[in-house]
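**Student:** pasting the sequence and the predicted model now:
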Amino acid sequence: MDVVKDMRLPGLHFHDLRHTGNIRAAMSGAGLKDLMARTGHDNARAAMIYQRAIRGAGKLITEAIDKHFMGPWRTACTYMTHHPGVETPHPRAVRDHEGWTAPLREQEDLGMGTSIHGFVECRTWTRGLDIGDSAWCAAISLSMLGVHRDYGAFDCLFGVRSSGNWRPIAADRGLPQGASETAKAELAQWGEAAFGATWLSWEEVAAIDWDEPALHPTNLAQYRQLPDQTLELVHRSVWSRRFARVSGVDTLTVDPGQVALWDEGTEWKAGNTVFRVERATRRQVVPPEGYWHAVWTVMRTLAQVHGDDAVRLVAWFEE
């Protein structure tokens, strides 16, 4: 092309621009799922090329962490310098229209972190088997169902990134007997990066007590007391300067994890505002209409066809 000649780069091809763009996307912190969408690949292997290309880029990683965690804090400090009297947030807090809050479930959107991979499997007849025989087959991948990173669920269901607040349902069981060839091959591609391989049957999912509370207090909820004395939830989890003024707890220096040391039901009141120490339930951490809704729906549907004992989730994690 004339442009290439003018640039004195005779070895440059148009595809090199695509490759460079995808490398830059990976360097910006894009996750595997985002890279797959950007590149148009329908499997992880090709997109992983770009992630592997930037492994070891410690400086970029450090800058990304700093920007993610300290950026809001610096913005808040700048704002408060020019607006005296504004409530001071905890560095781990986020701001919405109600003020600064510490979310019950911390979702990280950086390319770094812990992600889940795997498949919903069902046991059925497939090509190559004798009539009447069956084998475990990969029905659909978790990435296809939109599940990528959900630390609350990882902790509650699988004991990964454990907070010590939950009795996990299926922690580190390894691959199940007769795992599908698709699942085994995909896991092998991750090599040493993969950990925590496990499985969870539909029978177990159906038997989960979603109203079971955490083993310890997990969050400080904020309520508004209405004229009829009932309480209206404002924030499921909060760690604000307003709470600091009411309780005497310095929310700038005391970590929200302090909640675990208080008795469940402990309350602080100021006017019509009530702060209460609570234990989250599995339902709140893994809401029925949340990330896992599609997974449970697929498993339930397959169980109706193949039987409750013939459907399971096979998964592993990587960081």
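**Tutor:** It's in.

**Student:** CA only for contacts and neighbour counts going forward, please
**Tutor:** Fine.

**Student:** where along the stretch 151-300 of the chain do the helices fall?
**Tutor:** Secondary structure of the stretch 151-300 of the chain (DSSP state H, counting those that start in this stretch): helices at 151-153, 181-190, 202-207, 241-247, 282-285, 293-306.

**Student:** buried residues, the third one. List them.
**Tutor:** Think helix 202-207. For helix 202-207, a neighbour-count test (16 or more other C-alpha atoms under 10 Å) marks 202-203, 205 as buried.

**Student:** winner for burial among the helices of the stretch 151-300 of the chain?
**Tutor:** Among the helices of the stretch 151-300 of the chain, helix 151-153 has the highest mean neighbour count (mean count of other C-alpha atoms under 10 Å), at a mean of 23.

**Student:** what about versus this one:
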Amino acid sequence: MGTDIAGGVEIRPHGPASPWLLADVDLDDLPRHYDAFGLLFGVRNYAGFDPVAPGRGLPGDASPELRKLQLTDDEHDHTWVTWTELSRIDWDAPAPRVDDRIHKYEGTRFVGKSGFGADWQAVAGESADPRGSSYPEGTEWRSGDRIWRVERLTQSDVLRTDPQLATLFDTMRNLANQHGPDNVRLVVWFDS
């Protein structure tokens, strides 16, 4: 079973003395993107990022509208992050370690991450460890036009592969321009 994200964007329209309100920002379009989950919140952090805002819990001053969005007991890893924190991300920074998932290519075309399939196992050997972090960066296995490679992601790889997240960040940036960067936050939780 996979892990999905839910939550909302909150604003304090009248500054720090005012209560948080749920903004009209739809998170339903955010895909299941483990690299983003890992970078921002430390959830499914296969890429090995230093997360920006892991494990903070649901804010005690969360808006009543946001609290109503929680529907099940299966939700976990509640946390939040302000626009101030998001705006300070160094998008050029590499992850501290290589990705646990082995990256697969057909020729020069990226196909996906994991490498756990029988085709990789046949090339790498039965005793090969399917975790990319077990090997030095740049390790490759080749078979015909297929290449499996151990790689390290940069934080910009997250936005480059997730246009919905980039759109969410643009929306939060616009809200921060109106209300101040400390008065805009993303509150999320996960469901597995």
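**Tutor:** All right, it came through fine. Just so it is clear, the structure is predicted and the values come from calculations on it, not from any experiment.

**Student:** follow-up on the earlier one: tell me which of the buried residues of helix 202-207 of the first structure is nearest to residue 45 of the first structure?
**Tutor:** Nearest to residue 45 of the first structure, judged by C-alpha to C-alpha, of those is residue 202 at 28.5 Å.

**Student:** tell me the counterpart of the closest one in the second structure.
**Tutor:** For residue 202 of the first structure, the aligned position in the second structure is residue 83, judged by TM-score structural alignment.

**Student:** what does residue 291 of the first structure give?
**Tutor:** Using TM-score structural alignment as the criterion, residue 291 of the first structure maps onto residue 164 of the second structure.

**Student:** hmm, its match is touching residue 32, no?
**Tutor:** No. Contact criterion C-alpha atoms under 8 Å: residue 164 of the second structure and residue 32 do not qualify, at 10.8 Å.

**Student:** skipping adjacent residues, who's closest to residue 176 of the second structure in space?
**Tutor:** Excluding the flanking residues, the one nearest residue 176 of the second structure by C-alpha to C-alpha, 6 or more residues apart in numbering is residue 184, at 5.9 Å.

**Student:** count of neighbours near that neighbour?
**Tutor:** 29 (other C-alpha atoms under 10 Å).

**Student:** what sits against the residue nearest the centre of the second structure?
**Tutor:** Nearest to the geometric centre of the second structure sits residue 36, at 1.3 Å (C-alpha atoms, centre = their mean). Neighbouring residues of residue 36 of the second structure by C-alpha atoms under 8 Å, 6 or more residues apart in numbering: 158-159.

**Student:** what's the match for it in the first structure?
**Tutor:** Matched across to the first structure, residue 36 of the second structure falls on residue 153, judged by TM-score structural alignment.

**Student:** thought residue 134 of the first structure was touching residue 125?
**Tutor:** Yes. With contact defined as C-alpha under 8 Å, residue 134 of the first structure counts as touching residue 125 (4.3 Å).

**Student:** map residue 63 of the second structure across to the first structure for me.
**Tutor:** Matched by TM-score structural alignment, residue 63 of the second structure corresponds to residue 180 in the first structure.

**Student:** its match against residue 121, yeah?
**Tutor:** Yes. With contact defined as C-alpha under 8 Å, residue 180 of the first structure reaches residue 121; the gap is 7.4 Å.

**Student:** now for those two: what residues contact both?
**Tutor:** Residues touching both residue 180 of the first structure and residue 121 (C-alpha under 8 Å, 6+ apart) are 136-138.

**Student:** what about the residues you listed, which are in strands?
**Tutor:** Taking DSSP state E, the ones among these that sit in strands are 136-138.

**Student:** which one of those residues is nearest to residue 24 of the first structure?
**Tutor:** residue 138 (33.0 Å).

**Student:** the closest one corresponds to which position in the second structure?
**Tutor:** So, by TM-score structural alignment, residue 138 of the first structure is matched to residue 22.

**Student:** could you find the closest non-adjacent residue to that match?
**Tutor:** Take residue 22 of the second structure and drop its neighbours on the chain: the residue closest to it by C-alpha to C-alpha, 6+ apart is residue 10, 4.5 Å away.

**Student:** contact partners for the one you found?
**Tutor:** Neighbouring residues of residue 10 of the second structure by C-alpha under 8 Å, 6+ apart: 20-23, 63, 183-187.

**Student:** please redo it, this time with the cut-off set to 6 Å
**Tutor:** 20-23, 184-185 (C-alpha atoms under 6 Å, 6 or more residues apart in numbering).

**Student:** of the residues you listed, closest to residue 137 of the second structure?
**Tutor:** Using C-alpha to C-alpha, the contacts of residue 10 of the second structure come closest to residue 137 of the second structure at residue 185, 35.2 Å.

**Student:** for the closest one, which non-adjacent residue is closest in space?
**Tutor:** residue 82 (4.0 Å).

**Student:** for the one you found, which residues are in contact?
**Tutor:** Residue 82 of the second structure neighbours (C-alpha under 6 Å, 6+ apart): 182, 184-185.

**Student:** over to residue 173 of the first structure?
**Tutor:** Contacts for residue 173 of the first structure (C-alpha under 6 Å, 6+ apart) come out as residue 198.

**Student:** now swap in residue 43 of the second structure and tell me
**Tutor:** Neighbour list for residue 43 of the second structure: residue 37 [criterion: C-alpha under 6 Å, 6+ apart].

**Student:** again with the one 4 residues further on
**Tutor:** Shown here is residue 47 of the second structure, whose contacts under the criterion C-alpha under 6 Å, 6+ apart are residue 99.

**Student:** just to revisit the earlier point, doesn't the residue nearest to residue 22 of the second structure lie inside a strand?
**Tutor:** Yes. Residue 10 of the second structure sits within a strand when classified using DSSP: H, G, I helix; E, B strand; the rest coil.

**Student:** so it versus residue 65 of the second structure, what's the distance?
**Tutor:** Separation of residue 10 of the second structure from residue 65 of the second structure (C-alpha to C-alpha, to the nearest Å): 10 Å.

**Student:** returning to what we had before: counterpart of the residue nearest to residue 176 of the second structure in the first structure?
**Tutor:** Using TM-score structural alignment, the equivalent of residue 184 of the second structure in the first structure is residue 311.

**Student:** just confirm that match contacts residue 122, I think it does.
**Tutor:** Yes. Counting by C-alpha atoms under 6 Å, residue 122 is a contact partner of residue 311 of the first structure at 4.4 Å.
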